[in-house]
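1. Any chance you can model this:
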Amino acid sequence: MTTAQLRTLVRSGDLVQVRYGAYATRRAAAAAENNPRYAHALQVAAVRACVGRDVVGSHDSAALIHGFELLIQPSAEVVTLTCPRPKPRRTRATAGICFHRAELPDQHVARAYGTRVTTPARTVIDLARMVPFMEAVVAADSALRAGATTREELARVCEACARWPRIASARHAVAFSSPLAESALESCARVRFDAFGLEAPQLQVTIRGPGFVYRVDFCWEKHKTIAEADGLAKYTSRDDMLAQFRRDRLLRDAGYKVVHFTWRELFDTPEMVIVRIRKAMADPTPY
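-> Have a look, this model is predicted:
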């Protein structure tokens, strides 16, 4: 294709520039408009076309494509790659790319949305070796919750990467992770509870009483104490709030103490959340 032909196709909209030197068809670009995972996969595919097919999307890029819930949302404009060879030299085509150099066994690579990325298990371990513990747990919990990987697969990747830097941090995150944490807020709360020395709670416990069956976020059964993580979208109407008040009343009538906390409380004043939970545990009567 000549430069003139390329320009004609771009002007007509049949080709859409994804990155410097890389283009997608009109159909592919349209499919990516309402699909952030596919849109980022196009970015990864475009970069791989420019710098080499042996590189794969990894770390944040692989997490975005696999659909993991992350504590800190990465920029969709930055592509993260792992290279099994020395990193490519910096050129105009590699702007906005974060390179890592590491081994890429075949069993650690998968295809997603038409491009090559690290498997969900390898992606979790790569992230867990680099980010703070809380962020690592959020990623691991999300991957397990979605059924994208298993604790056994995560353990196998850790074993394969046993001599890699900070693998002990990854092992710690894997050991702590749970598919029962239903949101990033719940994952963060578990890490906060542990950091303050609180007993590990049971997750997603079903409590039955006269005329009701409820599932609660955290439960310390021997203390008859429940903690609920209130996300931003939990109460979207007055009816939701009234239903929550009724739920709490029925749980208290059943002999449980109920403590609610929000994102802001967990991160701005975590010690106050812990104090309220400890107070509930120590109180012999529901409130």
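2. Please make it C-alpha for all contacts and neighbour counts, starting now.
-> OK.
3. residues touching the residue nearest to Ile167 when sequence neighbours are not counted, list them.
-> Counting by Cα to Cα, 6 or more residues apart in numbering, Ile167 lies nearest to Arg129, which is 5.8 Å off, once chain neighbours are set aside. By Cα atoms under 8 Å, 6 or more residues apart in numbering, Arg129 lies in contact with 165-170.
4. the helices in the stretch 101-250 of the chain, which residues?
-> 120-128, 133-145, 151-160, 167-176, 184-195, 238-253 (DSSP state H, counting those that start in this stretch).
5. In JSON lines, list the ones you listed along with mean neighbour count and distance to Pro74.
-> Converted to JSON lines, those look like this (neighbours: other Cα atoms under 10 Å; distance: least, Cα to Cα, whole Å):
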{"stretch": "helix 120-128", "mean neighbour count": "27", "distance to Pro74": "12"}
{"stretch": "helix 133-145", "mean neighbour count": "26", "distance to Pro74": "12"}
{"stretch": "helix 151-160", "mean neighbour count": "16", "distance to Pro74": "22"}
{"stretch": "helix 167-176", "mean neighbour count": "20", "distance to Pro74": "20"}
{"stretch": "helix 184-195", "mean neighbour count": "20", "distance to Pro74": "15"}
{"stretch": "helix 238-253", "mean neighbour count": "15", "distance to Pro74": "32"}
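6. please give me the structure for this one as well, since I'd like to look at both together:
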Amino acid sequence: MSNTDTHTPPAIGTPLSVDALPPSDTPPEPDVAVERLAGRQQGRFTRGQVRDQAQGSHSMIASRIRSGRWRRITSRVLCLPGAPRDWVGDLWTARLHVGDDTVVSHRSAARLHGFPAVPRSVPCITVPAGSHRRYGAGRLFQRGDLPPGQIVRVDGLLVTSPARTLVDLAPGCSRARLEAWLDHATAERLVTPDELAEVLRLCSRPGKPSVATLRSLLEDYLPGGGVLQGNLERALARVVRSAGLPPGVPQFPHPGSRGRTEFCDRAWLQPQLIVECDGRRWHDRIAAARVDKRRDAAAAAEGWQTIRYGYEELVSRPDSVAEELRRIYQQRAVLLAGADREAAGI
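-> Model (predicted):
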């Protein structure tokens, strides 16, 4: 998934009165500022943004609406002609209408994260606790426990993280559907079992809706059904040190992710080498193996080699794994150095 630029456009000087605009094919500066802003928000913007970020007046807004240059979606949200009229556009409209301190959540977040078989629904938006805001075309959820670490940005929208989305959807969700979403999120590396367990811990308190089903499913991904991510990373770190290699970059953005939020367990930039470690039973499933094959092929298309080790290999034969990893690393380094010399005509 691709993220949009989030910087705030600079304020622009006071515009001319609408009636005093000189005849020109060049849009006045406030219109340019609004078009730039709308380009990051699915063609949408609010009256407040026009005033605050383009120094537009009430009369200017009214004039643009009358002329058809801008169109009214809600009492607060406007759009440019040709703005996408799709589901993502509806999310932008909902969030802009309700306020900048809100977050796309629940089923809407699940669809944005690519969870399978999420029924289409009205926009779901989480608002601050105690808020009395209303939005008739969507569902609003109040929150008092949504820290920054549980919020991510997807295509410019602030969205609950995959882990928090699973926790939010768990109450009242069928076991089969929740398991499918959990399998997808872990197989696609959107969330680790450790991360999900931590979010569950932070969200568990008296009066919180039950998440017993999710907690039960998570047990299959943790000790007894698999290996904690921290233990897996420590085992890999020991092997890397034994091999005498540079530490590499843990949780490196996957080179073939094409904008999606995906990471690999460890990577080295110079030899373009990735190491992935499997420590959970779900990696034996056909669906997960298919995802792994796709990830490896995507990395190869970008010039990276991927090697995979199971946790049992890292702990039962660390010396042989270290030697193998060292040899592959050295071969990759020599190969890429030769390619660089050839490209330079040396």
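7. coming back round to it: can the helices of the stretch 101-250 of structure 1 go into CSV with extra columns for distance to Ala49 of structure 1?
-> Below are those laid out as CSV (distance: least, Cα to Cα, whole Å):
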stretch, distance to Ala49 of structure 1
helix 120-128, 21
helix 133-145, 28
helix 151-160, 28
helix 167-176, 31
helix 184-195, 34
helix 238-253, 50
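8. circling back to that earlier point, counterpart of the residue nearest to Ile167 of structure 1 over in structure 2?
-> Counting by TM-score structural alignment, Arg129 of structure 1 corresponds to Pro171 in structure 2.
9. where along the stretch 1-150 of structure 2 do the strands fall?
-> Residue ranges of the strands in the stretch 1-150 of structure 2, as given by DSSP state E, counting those that start in this stretch, are 44-46, 71-72, 77-79, 103-104, 124-128, 139-143.
10. tally of neighbours for Gln5 of structure 1?
-> 10 (other Cα atoms under 10 Å).
11. Quick check: it vs Lys279 of structure 1, distance?
-> Using Cα to Cα, to the nearest Å, Gln5 of structure 1 is found at 73 Å from Lys279 of structure 1.
12. returning to what we had before: just name the closest of the contacts of Arg129 of structure 1 to Glu271 of structure 1, please.
-> Ser169 (24.7 Å; Cα to Cα).
13. what residues are up against the closest one?
-> Contacts of Ser169 of structure 1 by Cα under 8 Å, 6+ apart are 128-129, 133.
14. what's the distance between it and Ala243 of structure 1?
-> 41 Å.
15. Leu185 of structure 1 now?
-> 21 Å.
16. just checking, what packs against the host helix or strand of Phe267 of structure 1?
-> Under the criterion of DSSP states H and E, Phe267 of structure 1 resides in helix 263-268. Secondary-structure packing of helix 263-268 of structure 1 (3 or more Cα pairs under 8 Å, 6 or more residues apart in numbering; DSSP states H and E): helix 184-195, helix 270-282.
17. Out of these, which is closest to Phe99 of structure 1?
-> Per Cα to Cα, nearest to Phe99 of structure 1 of these: helix 184-195, 26.8 Å.
18. Tell me the residues of structure 2 aligned with that closest one.
-> Taking TM-score structural alignment, helix 184-195 of structure 1 hits no residues over in structure 2.
19. Direction-wise, compare that helix with helix 270-282 and give the angle.
-> Counting by axes from the mean of the first three to the mean of the last three Cα atoms, to 10 degrees, helix 184-195 of structure 1 lies at 80 degrees to helix 270-282.
20. ok and helix 184-195 of structure 1 relative to helix 133-145, angle-wise?
-> Going by the same axes, to 10 degrees, helix 184-195 of structure 1 is angled at 130 degrees with respect to helix 133-145.
21. can you give me the helices for the stretch 1-150 of structure 2?
-> 29-39, 47-54, 58-67, 87-98, 106-112.
22. Distance to Val191 of structure 2 added to those, as CSV?
-> As requested, the helices of the stretch 1-150 of structure 2 are exported to CSV (distance: least, Cα to Cα, whole Å):
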stretch, distance to Val191 of structure 2
helix 29-39, 30
helix 47-54, 34
helix 58-67, 43
helix 87-98, 23
helix 106-112, 13
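23. what's the most buried one of those?
-> Mean neighbour count (mean count of other Cα atoms under 10 Å) peaks for helix 106-112 among the helices of the stretch 1-150 of structure 2, with a mean of 23.
24. Quick check: chain neighbours aside, which residue is closest to the aligned partner of Leu144 of structure 1 in structure 2?
-> In structure 2, the residue matched to Leu144 of structure 1 (TM-score structural alignment) is Thr186. Residue nearest to Thr186 of structure 2 in three dimensions, not counting chain neighbours: Thr192, with 5.9 Å by Cα to Cα, 6+ apart.
25. The one you found reaches Gln229, doesn't it?
-> Yes: using Cα atoms under 8 Å, Thr192 of structure 2 is in contact with Gln229, at 7.2 Å.
26. For Cys277 of structure 2, find the nearest of the strands of the stretch 1-150 of structure 2.
-> strand 103-104 (32.2 Å).
27. what range in structure 1 does that closest one sit on?
-> Under TM-score structural alignment, the match for strand 103-104 of structure 2 is residues 56-57.
28. ok, average deviation of the matching stretch from structure 2?
-> Compared with structure 2 after the fit, stretch 56-57 of structure 1 shows a mean deviation of 0.7 Å (mean Cα distance after the TM-score superposition for structure 1).
29. which residues are in contact with that stretch?
-> 44, 48, 79-83, 109, 116-118.
30. Can you pick out the most distant pair from those residues?
-> So for the contacts of stretch 56-57 of structure 1, where distance means Cα to Cα, the most widely separated pair is Val79 and Val109, at 16.6 Å.
31. Which of the two has more residues huddled nearby?
-> Neighbour count, other Cα under 10 Å: between Val79 of structure 1 and Val109, Val79 has more, with 26 against 19.
32. What does the more buried one correspond to in structure 2?
-> So, by TM-score structural alignment, Val79 of structure 1 is matched to Pro123.
33. Nice, that's everything, thank you.
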